[in-house]
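*Asks:* What follows is a predicted protein model with its sequence.
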Amino acid sequence: MAILFIVMGSAGCGSKAEVVKDQAITSITLVCADLCKELSDPPFNQKVITEVEELKTFKHAIDKAKIMQGDLDYGVVFLMSISYSDHTQQEFVLNVDNEDGRTALLVDRADSGQGYEIPPEPTSALRKMIYARSQ
């Protein structure tokens, strides 16, 4: 499955992103969205992540994200909700394909026109956690 997103404007990625809050993450919920539901074998309908090492993997991947330049046009694979120790939440779109070598797209739903690219290595770690059942 190819993740659909087009960046209009200048090519390339910008500087490191400050995407998530500076609070401890207590859980991450992933919900299979439109493009995920079109898969022949979606990995799950909803997945709640609370295991500390898995939360660290997600945090590391998000911390490595780079700001993308230009306007976005994208479909949605997963809706992601991050819950913090201060009882607040942040909502994202997370597009992670089940193909090695691809990067992931992260979009804060509060600013849906700004995308962040997660590099291949942390994307690979996310891919393994998300699609583990089907690999």
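*Replies:* Here it is on my side, so go on.
*Asks:* hey, let's count contacts and neighbours off CA atoms from now on
*Replies:* Will do.
*Asks:* Am I right that Ile49 is in contact with Val31?
*Replies:* No. Using CA atoms under 8 Å, Ile49 is not in contact with Val31; the gap is 11.4 Å.
*Asks:* contacting residues for the most centrally placed residue in the chain?
*Replies:* Centroid-nearest residue in the chain: Leu94, 2.8 Å away (criterion: CA atoms, centre = their mean). Leu94 is in contact with 76-80, 104-107, counting by CA atoms under 8 Å, 6 or more residues apart in numbering.
*Asks:* rerun that using 10 Å as the cut-off
*Replies:* 30-31, 33, 76-81, 104-108, 116, 118 (CA atoms under 10 Å, 6 or more residues apart in numbering).
*Asks:* try this one side by side with the last:
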Amino acid sequence: MPFTEKVFEDQESIRLFVEALNHAAQMEGVLDYGAIFLMTLEMKDGSSKQYHLNIEDTDSQRGLLVHLPDTEHGYTISEKTSEKLRKLIYESE
């Protein structure tokens, strides 16, 4: 792992994560995967949602998003959005 914990609070980063959530396409079947990142979204009202987010530090990939606790069903993230997330996660300071 490139880090233990990373917090994104700027509007541009948040918009990118929201884009990934809103445009992810549901996958068919039951998943069998290993999680790379545990992502927690904290809302203004104090509630939170957790996801497994699989984005590797490689080009030309489609990311995986799994809304917890339902680890059997997943959503794919487009290559374009996955590349933006990869850069944000792995290349930002």
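*Replies:* Structure's in. What do you need? From a predicted model like this one, the values you see are computed outputs, not experimental measurements.
*Asks:* TM-score for this pair?
*Replies:* The TM-score (TM-score structural alignment, normalised by the length of the second structure) is 0.94; 93 aligned residues with a CA RMSD of 1.3 Å.
*Asks:* For the contacts of Leu94 of the first structure, which single residue is the most surrounded?
*Replies:* Ile118 (28 neighbours; other CA atoms under 10 Å).
*Asks:* picking that back up, between the contacts of Leu94 of the first structure, which sits nearest His87 of the first structure?
*Replies:* Among the contacts of Leu94 of the first structure, Ser81 lies closest to His87 of the first structure (CA to CA), at 12.2 Å.
*Asks:* Would you mind finding the match for Gln69 of the first structure in the second structure?
*Replies:* By TM-score structural alignment, Gln69 of the first structure lines up with Glu28 in the second structure.
*Asks:* give me the element that match is part of.
*Replies:* Assessed by DSSP states H and E, Glu28 of the second structure sits outside every helix and strand.
*Asks:* got the contact list for it?
*Replies:* Neighbours of Glu28 of the second structure in contact, by CA under 10 Å, 6+ apart: 73-75.
*Asks:* how close does it get to Met1 of the second structure?
*Replies:* 29 Å (CA to CA, to the nearest Å).
*Asks:* Equivalent analysis for Asn22 of the second structure, please.
*Replies:* Asn22 of the second structure is 26 Å from Met1 of the second structure, by CA to CA.
*Asks:* What's the residue nearest to the centre of the first structure aligned with over in the second structure?
*Replies:* Leu94 of the first structure maps onto Leu53 in the second structure, by TM-score structural alignment.
*Asks:* part of a strand, is its match?
*Replies:* Yes. Counting by DSSP: H, G, I helix; E, B strand; the rest coil, Leu53 of the second structure is found in a strand.
*Asks:* the helices in the second structure, which residues?
*Replies:* With helices called from DSSP state H, the second structure shows them at 11-23, 79-86.
*Asks:* Let me know which of those helices is tucked in deepest.
*Replies:* helix 79-86 (a mean of 18; mean count of other CA atoms under 10 Å).
*Asks:* Give the aligned range of that one in the first structure.
*Replies:* So helix 79-86 of the second structure sits over residues 120-127 in the first structure, by TM-score structural alignment.
*Asks:* for the matching stretch, the distance to its chain's centre please.
*Replies:* Distance, stretch centre to chain centre, for stretch 120-127 of the first structure: 10 Å (CA atoms, centre = their mean, to the nearest Å).
*Asks:* got a list of contacts for that stretch?
*Replies:* Contacts to stretch 120-127 of the first structure, defined as CA under 10 Å, 6+ apart, come from residues 54, 57-65, 95-105, 117-118, 129-130, 132, 135.
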